[in-house]
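Undergrad: need a structure here:
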Amino acid sequence: MEAVPESAQGGTTREDARTPASARAPSFAAWSRPLALAVAALVLFSTLGKSGIWDPYELDAADLSRRIAIHVFHADKLALPDAVNQMPTLSDLRMGELPFTSMALGFRLFGLADWTGRLPLAIWAFVGVVALHEILARLSGKRAALYGAVALATTPLYFMQARTMLGDIVTMSSLSLAFAGLVGALFDRARGTKEGAEVEVPGARTWLVKGVWLLVGALGLVAGYMSRGLLIGVAVPALAAGLAWLVLELGGFSAGRTLGEHAIGALSLLFGLMALGVGISLLARTSPDAALPRALGVALTKKASVDATFDRTIRHLGHALFPWSAFLPFAIGRLFRAPVELDVPARRREVGLRVALLVGAAVAYAVYAALTPHVTFLPWSGVALLAGVAGLAVADFDRGAPPSRALALGVALLAFVLYRDMVLEPGRMFSVFEVDKPSFPKSFEQDAAALMRLSAAAFAALVAIAWFEGRTDKPSSIAAWADGLVEDYRKVSRELATIWNGNLFFAAVVVEAALVGLGAMLFLGTRLGWASVLRLPRNFIDAGLNLWWALPLLLATLPLSFAAVRDGFRAALGLTRLPRGAGVLLAALAAGAVLSFGYYPALAAQLSPKEVFDAYARLQKPGEPLGLLGVRARSIAYYHHGGEVAQFNDPAEAFKWLTEGTDRRWLIVRAEELPRLNSLHRKNKGSNLPVLDARSSQILLVSSDLGGQPNENPLGAQVLDAPLPRLHEVDAAFEDQIEVLGWEVRDGTGQAVDSVVPQRKYHMRFYYRVVNPITGTWKAFLHIDGYQRRYNGDHTVLDGKYAMNLWQPNDIVVDDYVFELEPNFTPGDYTIYFGFFSGDTRFRVTRGPNHENRVIGGALHVR
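TA: So this is what the prediction gives:
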């Protein structure tokens, strides 16, 4: 049988062998290497300097690397006054020294900046992508190499570790190198062509190929050892190759294996077992207080994790690999299918690669699960192994493996579950960093949810439509497409009419008749003024009037929409002559673009003082001094290179410095210090503190003078400098401390409204004037009473953003509370009661309409 290679590097399929070359579409995999490397370079290098240094996590690592640069590379100019400059120990680094030495080299060559420390790490990441691409290309084919490399480059855990100075990207890249080198030496051989067919070339050329792979593997093992010690850096890749060899031997797949390849497999297994044994022994003998051994490479914690070891690792992977984590469980299952489409030599190589990837991922999981009780946080280093699994699964589909509707629907469902998990708990997205107790910026939650939704939808939709079926043909004409669609509708209708002996169709008719009757009753009732209908919630009436026609229309058009998308995808593949696996490639690029260039840079901007320093450099005039409150002075070296900077730990001292004298002064402030600072400014100046830059919800730029710029103080919405809007006025007082001015209701767009609808969110805003400093600690309540119903809205005053003990006399304060009435609130006027309470005690109302120390605010109309 004639064999025609998919490429010069293996992956020959039987279908290719049967199909004349002139009749086959040109493979886009011919562009595998340049396309994969271009994607990797774009993702890894393009935004290195866009986001600033994350304090304290990146800043601590950068400072340790700066100290290494001083002593190892003699970069004496990097020594900072009033800072620790001596050589750090491994215990200080909490891991191996190679990542920090790499960052130190960047500082030595290009100076002290955020991008100079990240550049060496991004280079390591790029090398890891190259290693994965080459091993997949050699042992499977160029399509698998392209898919796997793009999967690796677009996985958030990988590209965010490459773009932050945390260090574990070196471990991830080292594992990719070591795995590629050892597995390549075990299964790869030199190849050539004979009579138009691909053949393996034994002898010196093959051993030259193996020698190159062994060199790559040795480099990866050494780098892994110097990053994370024996267990992670050495045992995982060595056992991946060694156990893969053993599994193939025990499974009877050793035919054709040479003595040298058996030796490589056996030595890899032995070396991996030795590294595992020594690593476990060190783990058992090392106490958390002892100096960190280089061979261990992970800092131990005194307090064991309360999580189950397997649970914590899986949860970390689910969030850190998203959206690929929605596809990977199914991809792993697909790899257990034998690649029967391949000829014997290609099949032998790929079976070895598949076994090595699966075994390597299992070993890595076992090692991390074993380490979980002993460490605080540890990013998963086997990202390249899982990316290789994804690449092989998609390439296998291209080669003729059957499609899977279960996979298509499963990916969509799992993507939705993970998306909801990360929207409900946005802090889960910090799994890509695995750091201790990060705080997710609340002001970014809405934008984060929108970007995450876009990423999840793009990935799930494209993967689902690619795997739903295997056809790539396109209709001959629009008329033929329409005829086929009509025939599909007829087939579906006939099938529905026979389900449950026609009872399903009968039930649908009964439901539709009920909806028509409901709509008619509501229509007549609203027109004739029936009291029982008018008392129904407005949204229920609106739904009942439209369901009878909207539901059937939706059920009728949904199949049409799905068919249009399906056939459009088929037509696009037919026109471009791309395989269906290209849909997964597009999914990776779309989701990766949203996360890499949208979500994570926006998140980083919230966490770093870079934008604030940039704003200061743009707005300040020469000679205007700068101070820091709550921001560590070490960050100055990376952004500010001129003049003395005052450092404060107490808001009162910082405020005194900011407002003394006649010159304009600047202060960079942690968000948690703003309320106290603003209270001092209102007490002394009677207005909100001037904030010139509030793009980050964590770090703000404050000045003694606005200088003609708008005030971006985020507390301006709670403590007003602007005139009062039109209110439902209420004249009441809480003892001699707070006067009630009134209230208003605004909808989701910010527009004031006179009435509300159940099951829709509104903002109830209460306006108070402070008379005297407030004693005690109070919470607020809202009662909406009427028709034997009550809405109860107990809440923290001002959402906890501005404590009541900070309120100053004459302040006008707005307590904004979001409420949503339940559907049983029928139309009518309800009475609003509000006030403050602490435990079982209510703040005493001393003036104005009240009932049991609840201010009576008037009527709220519900429609």
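Undergrad: only C-alpha atoms for contact and neighbour calcs from this point on.
TA: Fine.
Undergrad: residues touching S755, list them.
TA: L860, H861, V862, R863 (C-alpha atoms under 8 Å, 6 or more residues apart in numbering).
Undergrad: Report the next helix or strand after the longest strand seen in the chain in sequence order.
TA: Using DSSP state E, we find that the single longest strand of the chain is strand 828-838. Counting by DSSP states H and E, the element after strand 828-838 in chain order, helix or strand, is strand 841-842.
Undergrad: circling back: buried stuff in the longest strand of the chain?
TA: G828, D829, Y830, I832, Y833, F834, G835, F836, F837 (16 or more other C-alpha atoms under 10 Å).
Undergrad: Pick the one among these closest to A291.
TA: Proximity of the buried residues of strand 828-838 to A291 (C-alpha to C-alpha) peaks at F837, which lies at 53.2 Å.
Undergrad: hmm, what's the outermost residue in the chain?
TA: The centre of the chain is farthest from one residue, L528, which by C-alpha atoms, centre = their mean lies 54.3 Å away.
Undergrad: sec struct for V340, please.
TA: What DSSP: H, G, I helix; E, B strand; the rest coil gives for V340 is coil.
Undergrad: which ones are touching it?
TA: R347.
Undergrad: hang on, P402 in a strand?
TA: No: going by three-state DSSP, the assignment for P402 is coil, not a strand.
Undergrad: shouldn't it be in contact with G470?
TA: Yes: contact status for P402 versus G470: in contact at 7.0 Å, counting by C-alpha atoms under 8 Å.
Undergrad: More neighbours: which of these two?
TA: Shown here are P402 and G470; by other C-alpha atoms under 10 Å, G470 has more neighbours (19 against 13).
Undergrad: Give me the distance between the residue lying closest to S381 once chain neighbours are set aside and F377.
TA: Distances taken as C-alpha to C-alpha, 6 or more residues apart in numbering place M172 nearest to S381, at 4.4 Å, with adjacent residues excluded. Going from M172 to F377 by C-alpha to C-alpha, to the nearest Å gives 15 Å.
Undergrad: okay, the two: which has more neighbours?
TA: Comparing M172 with F377 by other C-alpha under 10 Å, the one with more neighbours is M172, at 30 against 20.
Undergrad: The more buried one: which element?
TA: Per DSSP H and E: helix 168-187 holds M172.
Undergrad: which residues of the stretch 251-400 of the chain fall in helices?
TA: Taking DSSP state H, counting those that start in this stretch to define them, one finds helices in the stretch 251-400 of the chain at 259-285, 309-320, 328-334, 344-371, 383-398.
Undergrad: To compare against the first, here's the next sequence to fold:
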Amino acid sequence: PATGRSGAVAGARPGGPARLVALALAALALLPLLGKSGIWDPYELDRADLARRIAIHAFGARGLDLAGSAGQMPTLTDLGTGELGFTSMALGFRLFGLHDWAGRLPLALWGLAGALVLYEFLARLVDRKAGLYGVAVLVTMPLYVIQARTMLGDIVTMAALTMAFCGLTGALIEGARPAPRAAPIAPAAWIAVGLLGLAAGYLSRGLLIGVAVPALGAGLTWLLLRTSGAWSAPEGPRATLGDLVGGAALLLGVAATVKGVAVLASASAGEPLPRALGVALLRKPPVESTFDLTLRQLGHALFPWSAFLPFAIGRIFRAPAAAASAPRAAAAAPGLDPEAGVRIALVVTSALAYGAFALLAPHAGALPFSAPALLAAIAALAIRDLERGAPSSRALAVGCSVLAFVLYRDLVLSPDRALGVFSVDKPVFPKSFEDEAASAMRLVLLVFAGLVALTWFEEQPRAHGRGLRAWARRLADDGNACAAELARIWNGNLLFLMIVLEAALIGVGAMLFVGKRIGWGTVARMPNHLAAVGMNAWWALPLLLGAGPVVLVAIRDAFRFVVARTSVPRALGTPLAGLIAGFLLSFWYYPALAAQLSPKEVFESYETLRRPGEPLATLGVRSRAAAYYQGGEITSFSDAQQAFTWLTAPAPAGSADGASAARRWLVVKSDELPRLNSLFRKHHKRNLPVLDGRSSQILLASNELGGKPNESWLSRVVLDEPVAPANPVEAMFEDELEVLGWELTDDEGRAVSSVIPQKSYHLRTYFRVHQPITGNWKMFVHIDGFQRRYNGDHPVLEGRYPLSLWQPGDILVDDHELQLEPNFTPGDYTLYFGFFVGETRFQVTRGPDHENRVRGGVIRVR
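TA: Okay, here's the model as predicted:
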């Protein structure tokens, strides 16, 4: 037991200041911003409503009853899971009223409890730094943080599993000695924590996840330790308290597994949910419910830590440096090395948790993984090992960076994968947030991958040359040594090959330069951007190859210098990277995303902009959401025609303030806006006023602008004012749709007169509606010339404003992004455009056309 590691011996105190730091860190990550993000409709709203009904019946909160809403006590089938998470939210509503933060606060406290139990476990059985690192990793994992901040309820399962695992494993390891010394957390206290966790897990996710995983994990850990000879006792084979805990946990785990699997096999969708099962079954298994569903979910829900975890799991099998250097007498001492037991328990229980979720995936779909605390502990031990002298790893540094980049590309190309932290069915990522989301993820990638790579790439040098001159001299020496080594590779043939390549690049650059000046046909037809690359490659490529290593070395040496000057452990760079990246996600990315998904900001705008007596209603947004922001339910519509009639109703006769009473407000789901806007344009010949259009999901509309700008995205494609396109065209499609003209712009919106291949432009085509348009047409764009064609088939107005909604007199602009292939040589090409369905084209009845294609004019390619 005396291995020389602080805090790793039985009876070691986890430390008051370290515990306070862990508490402060967890509270900072989990408790702020609980009320900043509104309730996500329908996912959070449904769960909050169920908790409200529990508060009414279980806690007597009659003041929470809403007119027209279901008020009976929900069943487990209604909840779709165990009741503990809902009961926790209900208690918050009972104590603090019907507010979003009141329902979230109890769940955040569950998350806080889970983090503190993990700290006590690692601080007691490994050391205090391992405990702090474990908390730092856990509270920067998006899956854990976001579940703690939302009313989805699964943070209770995560905290319960953490308590059960830490309690049973702590009692098992500390009870390995027949008479453990008095300690702040005795085995009896660990047993109490473990039993509390098992009960909470059963009441939240049933037997398989809540009981079988932690109990079987502790039981199998005990069995492995006992059968491997790692468990020795000073008084022969007499059973210890650890044996009793391990044997009981094994029996409980096996029984829970057998019972849980039996219940799963006999249950079916549509039947009452058994408490022992704890998960709602799907009528039809999801297509992606394979064994790797949980892995894919964790890859995105734990980003960026998910890039580090595979390597941390591998390194946990390496013996800690301090343990390996301990005397043989210590290794032969009676009892159990606590850290060895912790490592085995983490690997075994994490594997069991993955197995349980893989087993349930074909029946219940993607569920929030309940063991992030175990993965956080594994990462913490890998970091602590590096700090205690374990070797660095260039494979980890490079591999973590590559995997982080792959996950980053996933999250940018498919932003909806970031919603994996919620584990809800078919969420929609707000399109208006995609650019900001990509910027946030890019910054997270650079910070995390950069700091982790710097931390693990090498050992911290013992000595540093002081001063800038010494550093420059060492850098020059390294450069000379590099050049000398380059000259020796392949007996100098590599250097010779590089010289030949450089000579070839100079020749190509000279040829292109002269060819452009004298008008040589082949070179003259080459796209300008390709010619520019060829003419500058001879100097740009050597500069890049020479400057790149210098920049990387400078960054490396700066990191070395900071570590040496501050005297902090080099390994601290990894938790620091996680804290910065995690806080960027927790305080920027996910709050901004939640603001897009919730109507809270819209209700706040209504409170700011409205005058007394101006009513509010909703379209496509359930009125129950208003109870959390307006203090009661409001009028709700499910049909755009009804909402339009209400919105444009005249002021009541004899109103004291006719102007105020005539103004009305409507919270609109984005899907309903096109239909509502069409009805408004039909009667008022202008776009529906939108006073808050920050979210692409939920907007605030009114019947009057009141001097404010219209924030409707439709105002950019359905114009209220006449236009004068740069290239006017007079043409007509079957006397229904008139062509006004077109123009080209770059990505910054500036008009251009010519284009360059492989560069993005926007073709903006303007139309005026003369009659209601029949048919569901798509638009095509052809750019023809020199036996080449650009084909741009696309939905009109991106499919967001169907042609059936266009009203006579409307002026619309279709914005199509185009990019020519590199084989488009310079010259004048002809632009054609039109509409089609299958093999049929919308007939051109007036104006320049060719095969029912409007001839728009000439596009010059440079």
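Undergrad: Give me the helices and strands touching the longest strand of the first structure, please.
TA: Contacts defined by 3 or more C-alpha pairs under 8 Å, 6 or more residues apart in numbering; DSSP states H and E place strand 828-838 of the first structure against strand 779-786, strand 855-862.
Undergrad: helix/strand/coil for L705 of the second structure?
TA: L705 of the second structure - assigned by three-state DSSP - is coil.
Undergrad: Ok, Q446 of the first structure next?
TA: The three-state label given to Q446 of the first structure by three-state DSSP is helix.
Undergrad: Map it across to the second structure for me.
TA: Under the alignment (TM-score structural alignment), Q446 of the first structure pairs with D435 of the second structure.
Undergrad: Now do the same contact list for the alignment partner in the first structure of P285 of the second structure.
TA: In the first structure, the residue matched to P285 of the second structure (TM-score structural alignment) is A304. For A304 of the first structure, the contacting residues are P373, H374, V375, by C-alpha under 8 Å, 6+ apart.
Undergrad: quick one on the thing from earlier: distance to A458 of the first structure for the buried residues of strand 828-838 of the first structure - can I get that in TSV?
TA: Shown next, in TSV, are those (distance: C-alpha to C-alpha, whole Å):
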residue	distance to A458 of the first structure
G828	44
D829	45
Y830	45
I832	45
Y833	46
F834	45
G835	47
F836	47
F837	48
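Undergrad: Which of these sits closest to N772 of the first structure?
TA: The nearest one, if we look at those relative to N772 of the first structure and count by C-alpha to C-alpha, is F836, at 16.1 Å.
Undergrad: Excluding residues flanking it in the chain, which one is nearest the closest one?
TA: Per C-alpha to C-alpha, 6+ apart, closest to F836 of the first structure is A780, 4.3 Å.
Undergrad: I'd assumed N792 was in contact with that neighbour.
TA: No: using C-alpha under 8 Å as the test, A780 of the first structure is too far from N792 to be in contact (10.7 Å).
Undergrad: quick one on the thing from earlier: who's in contact with the longest strand of the first structure?
TA: Contacts of strand 828-838 of the first structure (C-alpha under 8 Å, 6+ apart): 535, 777-787, 842-843, 853-863.
Undergrad: please redo it, this time with the cut-off set to 6 Å
TA: 778-786, 842-843, 854-862 (C-alpha atoms under 6 Å, 6 or more residues apart in numbering).
Undergrad: With stretch 359-368 of the second structure instead?
TA: L281, L282, P285, S289, S423.
Undergrad: now do stretch 430-447 of the second structure
TA: Under C-alpha under 6 Å, 6+ apart, the answer for stretch 430-447 of the second structure is V412, A581, S696.
Undergrad: will you turn those residues into CSV that also has distance to G206 of the second structure?
TA: Listed next are the contacts of stretch 430-447 of the second structure as CSV, based on distance: C-alpha to C-alpha, whole Å:
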residue, distance to G206 of the second structure
V412, 36
A581, 34
S696, 38
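Undergrad: Specify which member of these is nearest to F448 of the second structure.
TA: Checking these one by one against F448 of the second structure (C-alpha to C-alpha), the nearest turns out to be A581, at 6.1 Å.
Undergrad: For that closest one, which non-adjacent residue is spatially closest?
TA: V444 (5.0 Å).
Undergrad: what do we get in the first structure for the one you found?
TA: Using TM-score structural alignment, V444 of the second structure lines up with S455 in the first structure.
Undergrad: again with A581 of the second structure
TA: That one, A581 of the second structure, aligns with A591 by TM-score structural alignment.
Undergrad: Number of residues surrounding V183 of the first structure?
TA: 31.
Undergrad: what's the spacing between it and V216 of the first structure?
TA: 10 Å.
Undergrad: still on that earlier bit, any idea how many residues pack against the residue nearest to A581 of the second structure?
TA: When neighbours are counted by other C-alpha under 10 Å, V444 of the second structure comes out with 25.
Undergrad: Am I right that it is in a helix?
TA: Yes: membership of V444 of the second structure in a helix is supported by three-state DSSP.
Undergrad: Just the buried residues of the contacts of strand 828-838 of the first structure.
TA: 778-786, 842-843, 854-860, 862.
Undergrad: mind checking how far the residue nearest to A671 of the first structure when sequence neighbours are not counted is from L674 of the first structure?
TA: Ranked by C-alpha to C-alpha, 6+ apart and with sequence neighbours excluded, the top spatial neighbour of A671 of the first structure is Q698, at 4.9 Å. The gap separating Q698 of the first structure from L674 of the first structure is 10 Å, by C-alpha to C-alpha.
Undergrad: With neighbour numbers in mind, choose between those two.
TA: L674 (23 against 20).
Undergrad: roughly how far apart are K302 of the first structure and H374 of the first structure?
TA: Distance from K302 of the first structure to H374 of the first structure, by C-alpha to C-alpha: 8 Å.
Undergrad: which of the two has more neighbours?
TA: Neighbour totals were compared for K302 of the first structure and H374, and H374 leads with 20 against 13 (other C-alpha under 10 Å).
Undergrad: Can you get me a residue count around L706 of the first structure?
TA: Count around L706 of the first structure with other C-alpha under 10 Å applied: 15.
Undergrad: try the one 3 residues further on
TA: Close neighbours of Q709 of the first structure, defined as other C-alpha under 10 Å, add up to 11.
Undergrad: For it, which residues are in contact?
TA: Q709 of the first structure neighbours (C-alpha under 6 Å, 6+ apart): none.
Undergrad: rerun that using 10 Å as the cut-off
TA: L619, P690, V691, L692 (C-alpha atoms under 10 Å, 6 or more residues apart in numbering).
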